[in-house]
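*Asks:* for reference, the sequence and a predicted model appear below.
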Amino acid sequence: MASRATMDRMDRVTGWWMFAGVMLGIAGVLNVIWGIAAISDSKFFANNATYIISGLHTWGWVTLILGALELTAAASLFAGGGFGRWMGIFAAGLSAIGSLLSIDAYPFWSLSVFALSIIIIYQLARAPAVE
């Protein structure tokens, strides 16, 4: 027979938690790659784009740190911990804000990331279903 803590964890981890974990993991990897590219002066970023936070290098560090937070949240969500839920909400919230800050350079991409972040926040903030 499984322990009470294991049963509670199994009740919390639903398909939406897995979805949120996968999406946070993908976003984390992409943000780490984009952060490294911005720090190393890659040429695929929009020319003459204005950034709210200083310049491209600073925005690269912000994106890299956000990616690390998202990867940590995804790993914790896969482990089924309550910490992952709150960390996922926090990381998705920062991702939503960050995507709106870069809307001038990449409008469609920014709105897509914003919408996905809001879905992740909603699903993680919902109370687990009680049977």
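*Replies:* Received it, and whenever you're ready, just let me know what you need.
*Asks:* CA only for contacts and neighbour counts going forward, please
*Replies:* Fine.
*Asks:* mind listing residues that contact the helix or strand harbouring S95?
*Replies:* S95 belongs to helix 82-101 when assigned by DSSP states H and E. Contact with helix 82-101 is made by 20-21, 24, 51-52, 66, 69-70, 72-77, 110-111, 113-115, 117-118, 120-121, 124-125, as judged by Cα atoms under 8 Å, 6 or more residues apart in numbering.
*Asks:* try this one side by side with the last:
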Amino acid sequence: MSDQHETPDPREAHSGAHHAAADVPEDDAPRQAWATGGTVLAGVLLLLQGVFGFLQGIAGIADNTVYAGLGDYAFKMSVTSWGWIHLFLGVLVAITGWCILTGQTWAKATGVGLAAVAVILNFMWLPYLPLWALLNIALGIFVIWALCTERPDAPTL
């Protein structure tokens, strides 16, 4: 048996170089990179969703017959009412998306809340534009996932 103790490499101990990637477990690094990229995409999607919602709202306000309903529905409202809802929500969502892209920490929590509201409202909007509403529901769920999975304290690659 040997009395030798394993000593750390002095070049590593005194170099002062610290690699953030070394702190991330190998199996966690790709997931964190994906989540961080997802957060940027979530900001872009919120910004685009907000602009489209704003335009959708203007169309509904301008002409009450621009969207045709698919029959009776439990959440039936006038298209003008839906237009105002989409207009205001669109402005809030676009501003929040922009703030996420500029790094505002409060915007992530707000983005999750607004995306949840948008998912619910798009479910209620299904009879007017079913494919668009389903696409917005899917995008809203992705935005919620992306904003909830990013860990700001995790090192970036």
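*Replies:* Received the coordinates, thanks. All values derive from a computational prediction rather than experimental measurement.
*Asks:* whatever helix or strand comes next after the helix holding S95 of structure 1 against structure 2, how far on average?
*Replies:* Following helix 82-101 of structure 1 in sequence order, the next helix or strand is helix 107-125 (DSSP H and E). Aligned to structure 2 and superposed, helix 107-125 of structure 1 gives a mean residue distance of 1.0 Å (mean Cα distance after the TM-score superposition for structure 1).
*Asks:* which part of structure 2 matches helix 107-125 of structure 1?
*Replies:* Per TM-score structural alignment, the counterpart of helix 107-125 of structure 1 in structure 2 is residues 130-148.
*Asks:* please identify the buried residues of that stretch?
*Replies:* 130, 133-134, 136-137, 139-140, 142-147 (16 or more other Cα atoms under 10 Å).
*Asks:* ok, residues contacting that stretch?
*Replies:* 35-36, 38-39, 42-43, 45-46, 49, 108-109, 111-112, 115-116, 118-120, 122-123, 125-126.
*Asks:* give me the buried subset of those.
*Replies:* 35-36, 38-39, 42-43, 45-46, 49, 108, 111-112, 115-116, 118-119, 122-123, 125-126.
*Asks:* so how far is the match of helix 107-125 of structure 1 from its chain's centroid?
*Replies:* 8 Å (Cα atoms, centre = their mean, to the nearest Å).
*Asks:* ditto for stretch 93-101 of structure 1
*Replies:* Per Cα atoms, centre = their mean, the centroid offset for stretch 93-101 of structure 1 relative to its chain is 9 Å.
*Asks:* compared with structure 2, how much does that stretch deviate?
*Replies:* Looks like 0.8 Å for stretch 93-101 of structure 1 (mean Cα distance after the TM-score superposition for structure 1).
*Asks:* likewise stretch 65-77 of structure 1?
*Replies:* Mean for stretch 65-77 of structure 1 is 0.8 Å (mean Cα distance after the TM-score superposition for structure 1).
*Asks:* start and end residues in structure 2 for that stretch, please.
*Replies:* Under the criterion TM-score structural alignment, stretch 65-77 of structure 1 matches residues 88-100.
*Asks:* what separates the matching stretch from the chain centre, distance-wise?
*Replies:* For stretch 88-100 of structure 2 - counting by Cα atoms, centre = their mean - the centre lies 11 Å from the chain centre.
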